[in-house]
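Chemist: no sequence for this one, just the structure:
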């Protein structure tokens, strides 16, 4: 420690403590909490899950109630199978639906559960059978642009006006 004073060592220690404090604050306030207590594991099959990864939120009415714990492809149907861990204190009706939603144009995706009205409750390991897959913004935009370019027709393509009902076309 030649040439180093006690003041420099203390300043370095203070900087490290402040950095550790910021890291602790970021981790505790990130919204990515682990679920305490027993949880409920559910699965759901989707046509497509664009941009949804393990760790993404599962929400009911906008409130986080769980997270995605896994994803795989069903080799028989080629559907994406999501595994979700839900708060065990919730009683999810068996006719509930799951849809993949987005937080906005540039936001992340999450699974939104919409509770049904059935008296039967999903048990641990149950499957949500009513699902709505992710909507691809690029696909929608492509369809819109295609429909706009194909929508304008030129004369001779059937785009002219038809004669009014009950009138005969004029003869030369």
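Modeler: Looks like it arrived, so ask away. Keep in mind that this is a model prediction, so the values were computed, not measured.

Chemist: when you work out contacts or count neighbours from here on, use the C-alpha atoms and nothing else.
Modeler: OK.

Chemist: what's the nearest residue to residue 59 if we skip its chain neighbours?
Modeler: residue 112 (4.9 Å; CA to CA, 6 or more residues apart in numbering).

Chemist: how many other residues sit next to that neighbour?
Modeler: 23 (other CA atoms under 10 Å).

Chemist: how about the helices in the protein?
Modeler: Taking DSSP state H, the helices of the chain run over residues 6-28, 137-151.

Chemist: mind listing what's buried along the longest strand along the chain?
Modeler: Ordering each strand of the chain by length in residues (DSSP state E) puts strand 63-73 first. Across strand 63-73, burial judged by 16 or more other CA atoms under 10 Å covers 64, 65, 66, 67, 68, 69, 71.

Chemist: quick one: residues contacting the fourth one.
Modeler: Right, residue 67. By CA atoms under 8 Å, 6 or more residues apart in numbering, residue 67 lies in contact with 54, 55, 56, 57, 58, 84, 85, 86.

Chemist: can you list those in CSV and add distance to residue 76 and neighbour count?
Modeler: Shown next, in CSV, are the contacts of residue 67 (distance: CA to CA, whole Å; neighbours: other CA atoms under 10 Å):
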residue, distance to residue 76, neighbour count
54, 22, 13
55, 26, 16
56, 26, 20
57, 27, 26
58, 26, 24
84, 21, 26
85, 24, 23
86, 26, 25
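
Chemist: need the strands for this structure, in chain order.
Modeler: Here the chain has its strands, by DSSP E, at 39-46, 57-60, 63-73, 80-87, 97-102, 109-114, 127-128, 130-132.

Chemist: here's the one I want to compare it with:
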């Protein structure tokens, strides 16, 4: 047994150091990217007419900076809108008249909820609901609409002067 420890002790120690370093990097990345929801987060609700592209753990941002994440999403049976629960950072006060929109960074970017702060001196608190929302845009529907549209008014023989004939008798 002592021969095995002498022979492979250095390799085992290096392997242990690699495992510890990997765990350290994972914890550091988790903290830097805002992974998880803070235990003391403020939970608010928001109703969206369309929530395409948003899932649980999607980001909630103000001016491009992450301030929270989506905790749950479910269909509201009364309004047929998507009721989302958002967990927001309690250190960032969000005015109570703020609005929310589903947007993305780019054409291929992931979707997130963008909060636009209002001007109220009162702030959102636990259990409040944002009603001023804008759902996600159906990109495929917009592309299809653009491709299928003529881009202008169609000319008909009655309004096209190049097809008029001279009916004068000789």
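Modeler: Nice, I can see it. Remember, it's a predicted structure, so these values are computed and weren't measured experimentally.

Chemist: what is the aligned counterpart of the residue nearest to residue 59 of the first structure in the second structure?
Modeler: Matched by TM-score structural alignment, residue 112 of the first structure corresponds to residue 114 in the second structure.

Chemist: wait, isn't that match in contact with residue 86?
Modeler: No: applying CA atoms under 8 Å, one finds residue 114 of the second structure not in contact with residue 86, separated by 11.5 Å.

Chemist: give me the common contacts of those two.
Modeler: With CA under 8 Å, 6+ apart as the test, residue 114 of the second structure and residue 86 both reach residue 60.

Chemist: distance of the alignment partner in the first structure of residue 16 of the second structure relative to residue 3 of the first structure?
Modeler: In the first structure, residue 16 of the second structure lines up with residue 13, judged by TM-score structural alignment. Counting by CA to CA, to the nearest Å, the gap from residue 13 of the first structure to residue 3 of the first structure is 17 Å.

Chemist: with residue 122 of the first structure instead?
Modeler: Counting by CA to CA, the gap from residue 122 of the first structure to residue 3 of the first structure is 69 Å.

Chemist: and those two? Which one has more around it.
Modeler: residue 122 (20 against 4).

Chemist: ok, that one to residue 67 of the first structure distance?
Modeler: Separation of residue 122 of the first structure from residue 67 of the first structure (CA to CA) stands at 17 Å.

Chemist: give me the neighbour count for the match of residue 16 of the second structure.
Modeler: Neighbours of residue 13 of the first structure (other CA under 10 Å): 12.

Chemist: where's it relative to residue 52 of the first structure, distance?
Modeler: In terms of CA to CA, residue 13 of the first structure sits 41 Å off from residue 52 of the first structure.

Chemist: likewise for residue 111 of the first structure?
Modeler: Counting by CA to CA - residue 111 of the first structure and residue 52 of the first structure are separated by 8 Å.

Chemist: between the two, who's got more neighbours?
Modeler: Counted by other CA under 10 Å, residue 111 of the first structure and residue 52 do not tie: residue 111 has more neighbours, with 28 against 20.

Chemist: OK, contacts around the match of residue 112 of the first structure?
Modeler: Residue 114 of the second structure neighbours (CA under 8 Å, 6+ apart): 60, 61, 62, 63, 64, 100, 101, 102, 103.

Chemist: could you save those as CSV and add columns showing distance to residue 79 of the second structure?
Modeler: Below are the contacts of residue 114 of the second structure laid out as CSV (distance: CA to CA, whole Å):
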residue, distance to residue 79 of the second structure
60, 23
61, 26
62, 27
63, 29
64, 30
100, 18
101, 18
102, 18
103, 22
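
Chemist: returning to that earlier point: okay if I get the helices of the first structure as a markdown table plus distance to residue 169 of the first structure?
Modeler: Putting these into a markdown table (distance: least, CA to CA, whole Å) gives the following:
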| stretch | distance to residue 169 of the first structure |
| --- | --- |
| helix 6-28 | 76 |
| helix 137-151 | 26 |
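
Chemist: residues near residue 110 of the first structure, how many?
Modeler: 25.

Chemist: repeat for the one 3 residues further on
Modeler: Here the number of neighbours of residue 113 of the first structure (other CA under 10 Å) works out to 21.

Chemist: what's next to stretch 91-110 of the second structure, contact-wise?
Modeler: With CA under 8 Å, 6+ apart, stretch 91-110 of the second structure has contacts from 46, 51, 53-54, 67, 111-124, 130-137.

Chemist: excluding chain neighbours, give the residue nearest to the residue most central in space within the second structure in space.
Modeler: A centroid search over the second structure (CA atoms, centre = their mean) returns residue 112, at 1.1 Å, as the residue closest to the centre. Of all residues not flanking residue 112 of the second structure in the chain, residue 59 sits nearest, at 5.2 Å (CA to CA, 6+ apart).
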